[in-house]
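> below: sequence and its predicted model.
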Amino acid sequence: MNALLNTVLTHLIRRGDLTVTDANGVKHRFGDKTGDPVRIKFKTRRAERNVAINPALKLAEAYMAGDIDFTKGDMYALLQLVFENAGPNGAQEPWIRAIDSARRAGRRLQQINTIGLASSHVRHHYDLSGDLYRLFLDPDLQYSCAYFETPDTTLAEAQLAKKRHIAAKLLVEPGQKLLDIGCGWGGLGLYLAKYLQADVTGVTLSEEQHAVANRRAAEEGLSAEARFNLQDYRTLKDPFDRIVSVGMFEHVGVNHFAEYFQQTARLLKPDGVFLLHAIGRSDGPGATNPFIRRYIFPGGYIPALSEVLPHIERAGLVVTDIEILRLHYADTLKAWREAFMANRDIAKSIYDERFCRMWEFYLAASESAFRWQNMMVFQIQIAHRQDAVPLTRNYIEAEEKRLKRLDSAPRVANTETMPSLGATGR
């Protein structure tokens, strides 16, 4: 076995049961032999060396290339073993820390998302075959953190609960103009149009999502209430009563945070409410994982709250509420990963083996980051005025209960409206 890889694994794997078969066929065992065993085989010496030097990128690349295989366990089991030994802050060798420092120093060059570049970055991921996403997402195609109200909640139920939770914080009144920045396949916008009678405009840079969202609006008879545009949010001019953005801020990049909040401040009416739902870091600023940046989300970055809040303040906006969703995304990703693996053969027929290995790693690594590392989801409610929302959070639960009566019942005309802000204790 490569001497450097042996040193890394000896230092790192103190608990658990990992057996590595090297490129020469020799087996090496690490850990205290407790827990479920993981067995991994390297096919080339080059893969051993690369993984030892730069595991954040080369472990994924070696697996994608077929230079690593599992004889027992899988990638998720390996990552669990690594992260449970390393702890939330990681146990890294000096050269790995140096590589990470270099990535942090150069992160602004990696996150240039001008209007032209942003479109190509979005198309890289979101214009994949719609048939692929239907293999593992819920029927509404919600591709963001769900909201699990109980341990027994299904993925579809949790995604519906997420829409209710967001809708309740938006305090939408019938007929209000609502902007959905990064509208995905239209599920949230259609929900807000259907159950809150909002006048919805959604924007996306994905041609696939744009087509699907408008087709869904037409099929549901909501084209007059919800329209979805292939448009960068930075080109919008008209003001809105409500703004929502779910899972899009991760694509903005640190270079453009000020631009993002200055634009949303311009678009939000003086008495408006803006709800931002995004992935965040719980341990301060960092750099995008090199595998994610190269293969999954080019131009993307997961920010710490300490990087976000100053730009909200400088834009003249007021934070009226912050909620941290911790393991909700880990459970969401678990459901996605299991569904993807159950449909792996279909995914392979759409793409190929290398693609399937790439997505296995993406989903396993993402779940691991939320379950054992430093990833979480935040929801920030933002306004121009401190009195734009009620002074207590009681209205959120009350509105969720009202919406649950509506979205769980057979489809009928919605005559039940949200109480006015005055009635909720503003």
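All right, it came through fine.
> alpha carbons only for contacts and neighbour counts from here, please
OK.
> most centrally placed residue in the chain?
Centroid check for the chain by CA atoms, centre = their mean gives Ser144 as the closest residue, at 5.1 Å.
> contacting residues for that residue?
Ser144 makes contact with 246-247, 329 under the criterion CA atoms under 8 Å, 6 or more residues apart in numbering.
> change it to 7 Å
Neighbouring residues of Ser144 by CA atoms under 7 Å, 6 or more residues apart in numbering: Gly247.
> same check on Phe370?
327, 329-330, 376.
> distance check, it against Leu222.
Computed as CA to CA, to the nearest Å, the Phe370 to Leu222 distance reads 36 Å.
> hmm, back to that, between the contacts of Phe370, which sits nearest Glu173?
Tyr329 (29.2 Å; CA to CA).
> what is the burial count for that closest one?
Tyr329 has 24 neighbours, counted by other CA atoms under 10 Å.
> all helices for the stretch 51-200 of the chain, in order.
55-64, 75-86, 94-105, 107-110, 115-126, 130-134, 155-170, 187-196 (DSSP state H, counting those that start in this stretch).
> hey, which of the ones you listed is tucked in deepest?
Greatest average neighbour count among those goes to helix 187-196 (a mean of 24), per mean count of other CA atoms under 10 Å.
> can you list contacts of it?
140-142, 163, 167, 172-174, 180, 183, 198-200, 202, 217, 225-226, 414.
> can we see that at 6 Å?
140, 174, 198, 225 (CA atoms under 6 Å, 6 or more residues apart in numbering).
> okay if I get these as TSV plus neighbour count and distance to Gly90?
As requested, the contacts of helix 187-196 are arranged in TSV below (neighbours: other CA atoms under 10 Å; distance: CA to CA, whole Å):
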residue	neighbour count	distance to Gly90
Asp140	14	36
Pro174	15	49
Ala198	24	45
Glu225	19	48
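> adding another structure so you can compare the two:
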Amino acid sequence: MESAKSCSIEEATYSLPSKAHWSDNLARRAVHRLLARIGRGRLSVHDSEGTHEYGDPESPEPLHAVIHVHHPSLYRRVLLNGSVGSGEAYMEAAWSSPDLVKVVRLMVANMEMLQAMDQQRNPLRRLLSSIYHRITANTLKGSRQNIAAHYDLSNELFSLFLDRNMIYSSAIFASPEMDLDSAAEYKLRHICERLQLSEQDHLLEIGTGWGGLAIYAAKHFGCRVTTTTLSQEQYHYARDWVEREGLEERITLLLKDYRKLEGQYDKLVSVEMIEAVGHDYYPDYFSRCSQLLKPEGIGLIQAITIADQRYRQALGSVDFIQKYIFPGGSLPSVSVITDHLCRHTDMQLVGLEDITFDYAETLRHWRERFFAQLSEVHNAGFDDRFVRMWEFYLCYCEGGFRERVISTAQLLMAKPACRQLPQVR
């Protein structure tokens, strides 16, 4: 399905400079030279000097993106800070687009040009990126701070756009007709079935979220669940929900780092939590997962991944998502995951299912629901700058998934003594 058009706020309320900075014209010429490298699709840029067309009009690539430049500071920001600068300029309403997802898709479809744009960043920016990674490292203390920065924003905010089970990860759309609630619940059932959960099982969940998966597994599959989070807001929300459901005897809720967990469990699940682990901590994460599983256990990780070919390059950079949305966040690649399974566990990868395009659809639904509740977002205390930041975040991710520069997969892992694996269907 083609992505829905951007639901941006057209009336900006920010105080942009009334006059262009002397360097803006120089930056404008440099950025337009970079845009001239676009080879796939087409880009139309409307600014104070007219309309500029880039790309091949005869290109079989159907993407045609449109940008309206409202203030020339956009060019300076892009020249100094690449794609991060474009996001910052969007937050300040220096530019807009009738379909922001298309802009993101066009840019990543022209990866060589996008990389050249990001490489324009000056040495000071690269030094700051290095420092950023140090101060947002996912130590025991750092992880709590990083998690709180995003997940403790407001339970009310997340409830405005997530499904009824408060699932903040990719749904699975088994059919095009599915709505978000149905697709999110289908994903929960799919995970439980892949893990072959039963009343005899004790499931460990690393990354509670708001409690949706733990409650679903306990109610529908009868298993015991121990689940842990670092978010105070999520912990309190999940605790109250578990009590309302009367599941206190089946669900144990912890406010504890995965590195502090003890015991052994029949099954393990960790849904889109690995993105908050950090590259330097993968050995500990995977070894802990292995140690926490019984000899015959199985585990499932749902992970957002980056292409193997781009993993090393991403290690030293700071993108918009890391700077403004998920501090300390990082994406593994599939080969990095399998390498750590090999070197730090006795587990084997026994199944992989790609749900990348399901995530693009999930993000489209989140974005539409977010903007349908825009007045409530404002009432919850979030201003237009925050709204534009989140619009850029949601569109940035959706475009990345639609072009498959980032992916999502469910990886099933088994311990050596496991003799019951889910059947291939």
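Received it, and whenever you're ready, just let me know what you need. Just so we're clear, the structure is a prediction, and the values are computed from it rather than from any experiment.
> just give me the match in the second structure for Tyr195 of the first structure.
Superposed on the second structure with TM-score structural alignment, Tyr195 of the first structure falls opposite His220.
> quick one: which helix or strand includes Phe291 of the first structure?
helix 290-291 (DSSP states H and E).
> tell me the residue in the second structure aligned with Trp359 of the first structure.
So Trp359 of the first structure corresponds to Trp390, using TM-score structural alignment.
> list the contacts of the aligned partner of Tyr301 of the first structure in the second structure.
In the second structure, Tyr301 of the first structure lines up with Ser330, judged by TM-score structural alignment. When the contact criterion is CA under 6 Å, 6+ apart, the partners of Ser330 of the second structure are 275, 278.
> against Arg77 of the second structure, how distant is Ser330 of the second structure?
Counting by CA to CA - Ser330 of the second structure and Arg77 of the second structure are separated by 24 Å.
> not counting its neighbours along the chain, what's nearest the corresponding residue of the second structure for Phe340 of the first structure?
In the second structure, the residue paired with Phe340 of the first structure is Phe370, using TM-score structural alignment. In this structure, Phe370 of the second structure finds its nearest non-sequential neighbour in Phe161, 4.9 Å apart by CA to CA, 6 or more residues apart in numbering.
> what does the one you found correspond to in the first structure?
Under TM-score structural alignment, Phe161 of the second structure pairs with Phe136 in the first structure.
> can you check Leu349 of the second structure too?
With TM-score structural alignment as the criterion, Leu349 of the second structure matches Val319.
> so for the helix or strand where that match lies, what gets flagged as buried?
Taking DSSP H and E as the criterion, Val319 of the first structure maps to strand 318-325. Residues 318-321, 324-325 are the ones in strand 318-325 of the first structure that count as buried (16 or more other CA atoms under 10 Å).
> closest one to Leu268 of the first structure out of the residues you listed, please.
Using CA to CA, these come closest to Leu268 of the first structure at Val318, 12.0 Å.
> residues in contact with the closest one?
382-384.
> of the residues you listed, which stay in contact in the second structure?
Retained in the second structure: 382-383, out of these (criterion both residues aligned by TM-score structural alignment, their matches' CA atoms under 6 Å).
> tell me the contacts of the match of Phe161 of the second structure?
336, 339-340.
> which part of the first structure matches the strand ranked longest in the second structure?
Of all segments of type strand in the second structure, defined using DSSP state E, the longest is strand 293-306. On the first structure, the counterpart of strand 293-306 of the second structure by TM-score structural alignment is residues 268-281.
> repeat for stretch 249-265 of the second structure
Using TM-score structural alignment, stretch 249-265 of the second structure corresponds to residues 224-240 of the first structure.
> how about the matching stretch: buried residues?
Those would be 225-233, 239-240, for stretch 224-240 of the first structure by 16+ other CA under 10 Å.
> and that stretch, how far out from the chain middle?
How far stretch 224-240 of the first structure lies from its chain's middle: 22 Å, per CA atoms, centre = their mean, to the nearest Å.
> neighbouring contacts of it?
177-178, 193, 199-205, 214, 267-269.
> what's the farthest-apart pair in these?
Checking the contacts of stretch 224-240 of the first structure with CA to CA, the most distant pair is Asn214 and Lys269, at 25.9 Å.
> and the match of Phe161 of the second structure, how far from Glu353 of the first structure?
Taken as CA to CA, the span from Phe136 of the first structure to Glu353 of the first structure is 17 Å.
> residues near His236 of the second structure, how many?
Neighbours around His236 of the second structure, by other CA under 10 Å: 16.
> any idea how far the counterpart of it in the first structure is from Ala218 of the first structure?
Using TM-score structural alignment, the partner of His236 of the second structure in the first structure is Ala211. Ala211 of the first structure sits 11 Å away from Ala218 of the first structure, going by CA to CA.
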